[in-house]
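1. This is the structure alone, sequence omitted:
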């Protein structure tokens, strides 16, 4: 009996699944979802180019250092970078002495725990430590930025667009959707999914960060630099991966050609 009813039960579930899919598709076509403020006014990230883009792209270490300066001076107050250690900064051009100084001078200290007494204490950060977590006193918990450019669609462009996208709500939006007014304490940004976010504009004026290389620190430049830095934190081995990838591709092409020639040689007598 089990063998008899087993296929019938499977067929029943298959038909039910197909009916559900077909009905959902029909409803989506004949009864499109009502327009919302988010669906109408949410914007796609801006077009922006980074030195690491493309198969031939490479990190610009000077830009990464500028981006780190922006993170340190502006973003680190609220956002942590817990997947990155201080000594990783040597990869973007800082010397070991500079890394030790950065770790020692960092605002948040490393925490130690004595399992015998249960006591906790603070100590100065070491180069081998990861960036300490940020304890935020406001509402909510700002996301960690270590992997942000991997966690968001078109991550680098999204971060850049978000940082430069704060604006007043369009009058057309409030006319079409009167209930979509930005609540008190939130800030309108069309590049954010629901258009309103708790984070106030972090980059507000030119010269907010002083660049050691003399680059003019405009809001646009600072947004690009910190976005590039977050590309590196999310994938610090990007340059190495690309450098390794080209020899591998060359080897595969050569191996394919050799395999084809070997096949032609082995089967040459079979053609006559």
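-> Here it is on my side, so go on. Since the structure is predicted, the reported quantities are computational estimates derived from the model, not experimental observations.
2. Could you use CA atoms for every contact and neighbour count after this?
-> Fine.
3. Going by neighbour count, which residues in stretch 195-202 are buried?
-> 195-197, 201 (16 or more other CA atoms under 10 Å).
4. which among the residues you listed gets closest to residue 140?
-> Lowest distance from residue 140 to the buried residues of stretch 195-202 (CA to CA) belongs to residue 197, with 11.0 Å.
5. tell me the contacts of that closest one?
-> Contact analysis of residue 197 by CA atoms under 8 Å, 6 or more residues apart in numbering lists 186-189.
6. put this beside the first:
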């Protein structure tokens, strides 16, 4: 066989191995657990963007949804009533919200524990006394704390909204274990939490119609803010830094070009005086 034929043969062999690798990758590509879950769509949230901020009215409505629907099972251990001041409620309104709860305090002068109205410095109350009580009340399932739940999910607020509005009947061929509810956005399709949002489930103070999608949107915004309460402050400081750079960048370029460059190209010679 000539050298040209050997070269052509080697080229065909390499091409064949490459094609086999591509086909093999397509056939034997790894399958991840998340690939079996319906991924939530990306929604156009109002706070997404470099210069966008949270909607205070949505946070206020979302708190109403959490208080009236979610707080019976889910805690928010890292949130205090004072965190609501200046965000969605005034100080007086937040004091009223805190005073509606009973907080165990003490001991008093007699060494006994007592209950008192809540204060701004108090955390949101836990629905259960301990983890065992929470599991017992929910058939062994532990409701997650919602303080940072948005950060703990890959799709963040998109996942929360899709999960809350994604309850439906299981398709043909899918069997959901007793005690679970079908939701394609939850891993495995079976979730212990039953559908919680229904039309008219909350009476909004501002008169907004409390549809299922509206309540899901509002509580998703509220939980997103709770996971990152410094969101607006960070963006505000970022915009200030950009404006500062825009002002000083021309001066820095001028200084580099006309003031510093002569020193850069000068040749300094140090002679021995001895």
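-> Here it is on my side, so go on. Small disclaimer: the values here were computed from a predicted structure and weren't measured.
7. on that earlier part again, dump the buried residues of stretch 195-202 of structure 1 to a markdown table, plus distance to residue 62 of structure 1 and secondary structure.
-> Shown next, in a markdown table, are the buried residues of stretch 195-202 of structure 1 (distance: CA to CA, whole Å; DSSP: H, G, I helix; E, B strand; the rest coil):
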| residue | distance to residue 62 of structure 1 | secondary structure |
| --- | --- | --- |
| 195 | 33 | coil |
| 196 | 33 | strand |
| 197 | 31 | strand |
| 201 | 25 | coil |
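8. State the helix or strand in which the spatially most central residue of structure 2 lies.
-> Centroid-nearest residue in structure 2, with CA atoms, centre = their mean: residue 150, separated by 2.6 Å. Under DSSP states H and E, no helix or strand contains residue 150 of structure 2.
9. so what's it closest to, chain neighbours aside?
-> Counting by CA to CA, 6 or more residues apart in numbering, residue 156 is the residue found nearest to residue 150 of structure 2 once chain neighbours are left out, at 4.7 Å.
10. what are the ranges of the helices in structure 1?
-> Ranges of helices in structure 1, per DSSP state H, are 2-30, 37-41, 61-70, 96-105, 148-151, 155-164, 171-176, 219-234, 238-266.
11. Please give me every residue in contact with the equivalent of residue 175 of structure 2 over in structure 1.
-> Mapped onto structure 1 by TM-score structural alignment, residue 175 of structure 2 lines up with residue 181. Neighbour list for residue 181 of structure 1: 169, 174 [criterion: CA under 8 Å, 6+ apart].
12. Equivalent analysis for the one 4 residues further on, please.
-> Residues touching residue 185 of structure 1, when contacts are defined by CA under 8 Å, 6+ apart, comprise residue 198.
13. Okay, it and residue 159 of structure 1: tell me how far apart.
-> Distance, residue 185 of structure 1 to residue 159 of structure 1, using CA to CA, to the nearest Å: 21 Å.
14. what does residue 70 of structure 1 give?
-> For residue 70 of structure 1 relative to residue 159 of structure 1 (CA to CA), the value is 13 Å.
15. Take the helices of structure 1 and write them to a markdown table, including distance to residue 47 of structure 1.
-> Listed next are those as a markdown table, based on distance: least, CA to CA, whole Å:
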| stretch | distance to residue 47 of structure 1 |
| --- | --- |
| helix 2-30 | 31 |
| helix 37-41 | 18 |
| helix 61-70 | 18 |
| helix 96-105 | 33 |
| helix 148-151 | 15 |
| helix 155-164 | 7 |
| helix 171-176 | 24 |
| helix 219-234 | 11 |
| helix 238-266 | 21 |
